[in-house]
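[1] Okay, predicted coordinates and the sequence, questions at the end:
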Amino acid sequence: MSLPISIRNLINHFSSLPGLGQKTSERLVFYLLKQDKNFLASFAENLLRIKDNVKNCALCGSLTEQNLCSICNDSRRDHLAICVVAELSDIQSLEKSREFNGVYHVLNGYLSPTEGINPENLRIKELLERINNNRIKEIILALNPTIEGETTVLYLTKLLKRYNIKITKLARGLPQGSDLEYADEVTLANAMKGRTQV
């Protein structure tokens, strides 16, 4: 059966999203077709609203609707311990472990000279500004154990050695080449507890 063009277009949009294949996209579209107009209007409005209302935290780069995210704005957090992550989704994964009570810094990627991603393309300058403007005690490098992750850890370790701060990275327990986003809470909690100095 040949599907109408509007259905095919929506399936193509969904399947262009990370983690959604053709079959899942088809199921989503057929589910949406069964919903009433109010649901669809609310769904569409929320999609547009995130683009208008959500921005990056001025301090850590996470997501917020304010100037600062809820973590950076929380006085109960340890603002002298910064956990450096590559992606926004890594914060969510680490927060689920309930092991870290400091603040975060999102790099927005990894160093990868082969892909043309150099230090200037990441939020490294902003990290150094945070260190220079505060009495940071510890930097935790919570980067994926991949080639790009290890390259970024080595670069940051060299760069941060001139500061009188403790530099640690997550303990192994995360398989080589894996993503923090997909690790379970217990593994992440153990990796955070057993972090090692670099």
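    Cool, got the structure. Remember, it's a predicted structure, so these values are computed and weren't measured experimentally.

[2] make it CA atoms for all contacts and neighbour counts henceforth
    Will do.

[3] Can you tell me which residue is spatially central in this protein?
    Leu88 (1.9 Å; CA atoms, centre = their mean).

[4] was I right about that residue contacting Val106?
    Yes - with contact defined as CA atoms under 8 Å, Leu88 reaches Val106; the gap is 6.4 Å.

[5] Now do the shared contacts for those two.
    Common contact partners of Leu88 and Val106 (CA atoms under 8 Å, 6 or more residues apart in numbering): Ser62.

[6] quick one: Arg130 from Lys137, how far?
    12 Å (CA to CA, to the nearest Å).

[7] for Phe100, same thing?
    Here Phe100 is placed at a distance of 14 Å from Lys137 (CA to CA).

[8] Setting aside sequence-adjacent positions, which residue approaches Leu80 most closely?
    Sequence neighbours aside, Ile136 is the residue nearest to Leu80 in space, at 4.3 Å (criterion: CA to CA, 6 or more residues apart in numbering).

[9] Where is the longest helix in the chain?
    Looking across the chain with DSSP state H, the single longest helix is helix 37-53.

[10] Structure two is appended below for comparative analysis:
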Amino acid sequence: MHLSPLIDELIQALRCLPGVGPKSAQRMALHLLERTPDAAQRLADVLGRALAEVGHCSACRTLTEEPLCRICRSEQRDASLICIVETPADMLALEQSGIYAGQYFVLLGHLSPLEGLGPESLGLDQLQARLDQEPIEEVILATNPTLEGETTAQYLAEWLSHRDIQVTRLAHGLPVGGELEYLDGGTLSRALAGRSGFSIHQEK
């Protein structure tokens, strides 16, 4: 079946979504156009608004259309505790576990020389300002248990080592090579509850 250029363009655009292959994108496109045109219009409108209005929280750098996200504004959160994650999706996963009640800082990535991502891409100047201004007593390194995530955690632990702040890492039990956003709440809860001190590898 030969589709029109515009429908084909829509299908190709939908393939940018994670886990969406050619067949899934085709089903989505035809369903939106044929079965649910009102929902498709709403999707287009909301997506347009989100692209125009959503930015990053000025404190933790998660995605929000507000200057400060709801978590950073909340007076119910533990101001002495800050959890460092790689992405807003990781932050959401930890929130959904229901066990963590501190603050966050989102790196928006990880160290990856092959991708040209160095320390300057992680927003450490902004994090340093928060550590200087806020009563932070513990930093939880919750980067993903991947090679890049472990490298990032090691770098951050060394970067924080001169401060009088406890640095901890999520407990073992997280699958090596896994990502926080795909883990169930029980696994994340146990990892948070069993976090331990982070040891820095000293070169001889």
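    On my side now, so go ahead. Keep in mind it's a predicted model, so treat the numbers as computed, not measured.

[11] What's the TM-score once they're superposed?
    Put the two chains on top of each other and the TM-score (TM-score structural alignment, normalised by the length of the first structure) is 0.96; 198 aligned residues with a CA RMSD of 1.2 Å.

[12] that older thread, Phe100 and Lys137 of the first structure: who's more crowded?
    Between Phe100 of the first structure and Lys137, Phe100 has the larger neighbour count (other CA atoms under 10 Å), namely 19 against 16.

[13] Identify each buried residue in the longest helix of the first structure, please.
    Counting neighbours by 16 or more other CA atoms under 10 Å, one finds that helix 37-53 of the first structure has no buried residues.

[14] ok, average deviation of the helix or strand following it from the second structure?
    As assigned by DSSP states H and E, the chain's next helix or strand after helix 37-53 of the first structure is strand 55-56. By mean CA distance after the TM-score superposition for the first structure, the fitted strand 55-56 of the first structure averages 1.0 Å away from its aligned residues in the second structure.

[15] any idea which helix or strand comes after strand 55-56 of the first structure?
    Going down the chain from strand 55-56 of the first structure, the next helix or strand is strand 63-64, by DSSP H and E.

[16] okay, and that following strand goes to which residues in the second structure?
    Counting by TM-score structural alignment, strand 63-64 of the first structure pairs with residues 63-64 of the second structure.

[17] where exactly do the helices run in the second structure?
    5-14, 22-34, 37-53, 70-73, 88-97, 124-133, 147-160, 185-193.

[18] Tell me which of those helices lies nearest to Gly173 of the second structure.
    helix 185-193 (6.8 Å; CA to CA).

[19] Need the contact partners of that closest one.
    So helix 185-193 of the second structure is contacted by 93-94, 96-100, 170-174, 180 (CA under 8 Å, 6+ apart).

[20] Kindly list the longest strand within the first structure.
    If you go by DSSP state E, the first structure has its longest strand at strand 78-85.

[21] and it, how far out from the chain's middle?
    Computed by CA atoms, centre = their mean, to the nearest Å, the chain-centroid distance of strand 78-85 of the first structure equals 14 Å.

[22] Give me the helices and strands touching it, please.
    strand 102-106, strand 138-141 (3 or more CA pairs under 8 Å, 6 or more residues apart in numbering; DSSP states H and E).

[23] Dump those into a markdown table; add distance to Asn121 of the first structure and mean neighbour count as well.
    Converted to a markdown table, those look like this (distance: least, CA to CA, whole Å; neighbours: other CA atoms under 10 Å):
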| stretch | distance to Asn121 of the first structure | mean neighbour count |
| --- | --- | --- |
| strand 102-106 | 12 | 24 |
| strand 138-141 | 18 | 24 |
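
[24] Nearest to Tyr31 of the first structure, out of those?
    Closest of those to Tyr31 of the first structure is strand 102-106, at 34.8 Å (criterion: CA to CA).

[25] Measure how the closest one sits relative to helix 124-133, angle-wise.
    Interaxial angle of strand 102-106 of the first structure relative to helix 124-133 (axes from the mean of the first three to the mean of the last three CA atoms, to 10 degrees): 150 degrees.

[26] what's the mean gap between strand 102-106 of the first structure and the aligned bit of the second structure?
    Comparison of strand 102-106 of the first structure with the second structure after fitting gives an average deviation of 0.5 Å (mean CA distance after the TM-score superposition for the first structure).

[27] same for that strand, what does it pack against?
    strand 78-85.

[28] So Val106 of the first structure sits against Ala86, correct?
    Yes - at 5.5 Å, Val106 of the first structure counts as touching Ala86 under the criterion of CA under 8 Å.

[29] Can you find the partner of Arg130 of the first structure in the second structure?
    In the second structure, the residue matched to Arg130 of the first structure (TM-score structural alignment) is Arg130.

[30] how close does the nearest residue in space to its match that is not next to it in sequence sit to Leu6 of the second structure?
    Nearest residue to Arg130 of the second structure, sequence neighbours excluded (CA to CA, 6+ apart): Ala59, at 7.7 Å. Using CA to CA, Ala59 of the second structure is found at 41 Å from Leu6 of the second structure.
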